[in-house]
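Undergrad: With the input below, show me the fold.
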Amino acid sequence: MAEEVEIRGAGSTAKIRGVVAVPVLSIITLGIYWWVWYYKINREMADLGKATGRTEELGDSPGTSLLAVTLGALVIVPAIISLIHTFQRIQALQRFTQAGEPLNGWLGVVMYLVFSPVLQGYMQSGLNGAWQHQAQGGTLTPAPVGVTEPAPIAP
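TA: Next up, the predicted model:
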């Protein structure tokens, strides 16, 4: 079962999901779980972005991301752009939470081209590290210059 951790300052939670469970459930449900997972990870990052004033880096509209990979997939380009932006958001989340080395973008491309369910596990592993670090009271990097930071977040 997925462990829930509180997103500091957001009043919501993020899930530490199994890196193998995500692609397996996506395959078993014929892709339906993938859509649910994609929406939820984008919502979790958007919640932290809103709480910290980092919506530019962490996103602010998980519904738009989901729409791009569902209906936008008919045109192909919006789905690929949304996937790239989600990957970049995960990297930004990792930098922001200082949870180690960010995911490797080139490795992500290879995984996507060879066997995309492996990419889901890879993305989830990056999210898990960031959420665990943040939940354990890890430091968050300050907002970029010119961005007004909301009130400090209590651990």
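Undergrad: okay, CA-based contacts and neighbour counts for the rest of this
TA: Fine.
Undergrad: packing partners for the helix or strand harbouring Gln88?
TA: Using DSSP states H and E, Gln88 sits in helix 77-97. Applying 3 or more CA pairs under 8 Å, 6 or more residues apart in numbering; DSSP states H and E, one finds that helix 77-97 contacts helix 32-52, helix 55-58, helix 62-70, helix 105-135.
Undergrad: Tell me the buried residues in stretch 82-92?
TA: Neighbour-count burial for stretch 82-92 flags Ser82, Leu83, His85, Thr86, Phe87, Gln88, Arg89, Ile90, Gln91, Ala92 (criterion: 16 or more other CA atoms under 10 Å).
Undergrad: And the fifth one, how far from Leu30?
TA: In other words, Phe87. Using CA to CA, to the nearest Å, we find Phe87 at a distance of 22 Å from Leu30.
Undergrad: for the second one, same thing?
TA: Here the distance between Leu83 and Leu30 works out to 19 Å (CA to CA).
Undergrad: before we move on, the earlier item: got the buried residues of stretch 82-92 as TSV, with distance to Glu56 columns?
TA: TSV is the format used below for the buried residues of stretch 82-92 (distance: CA to CA, whole Å):
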residue	distance to Glu56
Ser82	14
Leu83	16
His85	11
Thr86	12
Phe87	14
Gln88	11
Arg89	9
Ile90	13
Gln91	13
Ala92	10
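Undergrad: Kindly indicate which of these lies nearest Ser26.
TA: The closest of those to Ser26 turns out to be Leu83 (CA to CA; 15.8 Å).
Undergrad: for that closest one, what are its contacts?
TA: Val69 (CA atoms under 8 Å, 6 or more residues apart in numbering).
Undergrad: Report the contact partners of the residue found closest to Gln91 once you drop the neighbours it is linked to in the chain.
TA: What sits nearest to Gln91 in space, not counting adjacent residues and going by CA to CA, 6 or more residues apart in numbering, is Pro102, at 5.0 Å. Going by CA under 8 Å, 6+ apart, Pro102 touches Ile90, Gln91, Ala92, Gln94, Arg95, Gly126.
Undergrad: To compare against the first, here's the next sequence to fold:
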Amino acid sequence: MDTDEGRTTLTNQSSTPHGYPEPQGFPGYRGDPGRPERSMREGQAPHPIDGPGTSTGGFPIYAFRESLRGAEPEEGYPATPDYGKPSEPDGAAEGFGGSGLLGKHRNPVVVWLGLPLITLGVYPFVWIYRTNRELGEYDRRIKVNPTLSVLAVTLGWLLVIPPFVAAWRLGARTRAAQHAAGIPETNPALAFVLCLVGFGPLFLQLEINRLWDRYPGAVEGQQVPLYR
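TA: The predicted model follows:
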């Protein structure tokens, strides 16, 4: 006749954290005649196979959970810096813009010589329009109408004076934008003289690039702060 002696019963469901009886004869558990009972020092983290969160067979559940994780996000793409929008500084003039849009960094030699040759002299007018527009978008205190600037250097030759005024004002606007960025300012008189001898776009583009270089990591069209 069968007896209950030597059998493992399931009546004591609280004998282990899982509600199952202790396995008999497994090394390191109570009841193993070959090894003393394993004890855990106070404050010591449980072994991943012995502690809570494991299956009844000793396979760690966290390993199964790790296998369910999705693909890791791609790395190696630095975030574009957020320069934020500064508060208006003390003593600032009324109408302080606070922030503006970053313009395009261009190759000075390409602006001065390369594209004008390729476009048969059309690009300089495009450059004048875009440069004036970008300076106005960078600092809203700079009042400029890019279309009028182009008309001044084209049809303005009929009145002789407008092209010279447009050349002077472009240098002055570049200096005003550099002042707003808090960098050393260019000399409008030097820019005007260089425009008369044909080197104006080369010089001014170098100066405008210094303005955009004030914001490393920023991209064209990004909002950036004004420092003055």
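Undergrad: Turn the contacts of Pro102 of the first structure into TSV, columns for distance to Glu6 of the first structure.
TA: Conversion of the contacts of Pro102 of the first structure to TSV gives the following (distance: CA to CA, whole Å):
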residue	distance to Glu6 of the first structure
Ile90	17
Gln91	20
Ala92	19
Gln94	16
Arg95	19
Gly126	17
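Undergrad: what's the helix or strand for the residue mapped onto Trp112 of the second structure from the first structure?
TA: Using TM-score structural alignment as the criterion, the counterpart of Trp112 of the second structure in the first structure is Pro23. Assigned by DSSP H and E, Pro23 of the first structure belongs to helix 21-28.
Undergrad: before we move on, the earlier item: which of the contacts of Pro102 of the first structure sits closest to Lys50 of the first structure?
TA: Closest to Lys50 of the first structure, out of all of the contacts of Pro102 of the first structure and judged by CA to CA, is Ala92, at 14.1 Å.
Undergrad: Map that closest one onto the second structure.
TA: Ala92 of the first structure maps onto Ala176 in the second structure, by TM-score structural alignment.
Undergrad: isn't its match right next to Ile142, touching?
TA: Yes: Ala176 of the second structure is within contact range of Ile142, at 7.5 Å (criterion: CA atoms under 8 Å).
Undergrad: hang on, the earlier thing: specify the angle between the helix holding Gln88 of the first structure and helix 32-52 in degrees.
TA: 50 degrees (axes from the mean of the first three to the mean of the last three CA atoms, to 10 degrees).
Undergrad: okay, the angle between helix 77-97 of the first structure and helix 105-135?
TA: Using the same axes, to 10 degrees: helix 77-97 of the first structure against helix 105-135 is 50 degrees.
Undergrad: Stretch 36-45 of the first structure aligns to what range in the second structure?
TA: Using TM-score structural alignment, stretch 36-45 of the first structure corresponds to residues 126-135 of the second structure.
Undergrad: Can you state the mean residue-to-residue distance of that stretch versus the first structure?
TA: By mean CA distance after the TM-score superposition for the first structure, the fitted stretch 126-135 of the second structure averages 0.4 Å away from its aligned residues in the first structure.
Undergrad: neighbouring contacts of that stretch?
TA: 101-104, 111, 142, 144-147, 149-150, 170, 173-174, 177.
Undergrad: Looking at those, state which has the most neighbours.
TA: Highest neighbour count within the contacts of stretch 126-135 of the second structure, by other CA atoms under 10 Å: Thr174, with 26 neighbours.
Undergrad: Now that one. Nearest residue, chain neighbours left out?
TA: Using CA to CA, 6+ apart and skipping the chain neighbours, the partner closest in space to Thr174 of the second structure is Ile208 (6.6 Å).
Undergrad: The second structure: which residue goes with Asn128 of the first structure?
TA: By TM-score structural alignment, Asn128 of the first structure lines up with Asn209.
Undergrad: For the residue lying closest to that match once chain neighbours are set aside, which three-state class applies?
TA: Taking CA to CA, 6+ apart, and ignoring the residues beside it in sequence, Asn209 of the second structure has His105 as its nearest neighbour in space, at 5.6 Å. Secondary structure, DSSP: H, G, I helix; E, B strand; the rest coil: His105 of the second structure is coil.
Undergrad: neighbours of His105 of the second structure, just the number please.
TA: 16.
Undergrad: again with Glu56 of the first structure
TA: 11.
Undergrad: what's the answer for Val36 of the first structure, then?
TA: Val36 of the first structure is flanked by 12 other residues according to other CA under 10 Å.
Undergrad: any idea how far it is from Gly105 of the first structure?
TA: Applying CA to CA, the value for Val36 of the first structure to Gly105 of the first structure is 23 Å.
Undergrad: same check, this time on Ser125 of the first structure
TA: 14 Å.
Undergrad: again with Gly138 of the first structure
TA: Distance, Gly138 of the first structure to Gly105 of the first structure, by CA to CA: 24 Å.
Undergrad: residues touching whatever residue of the second structure lines up with Thr70 of the first structure, list them.
TA: Aligned counterpart of Thr70 of the first structure in the second structure: Thr154 (TM-score structural alignment). Contact analysis of Thr154 of the second structure by CA under 8 Å, 6+ apart lists Pro163.
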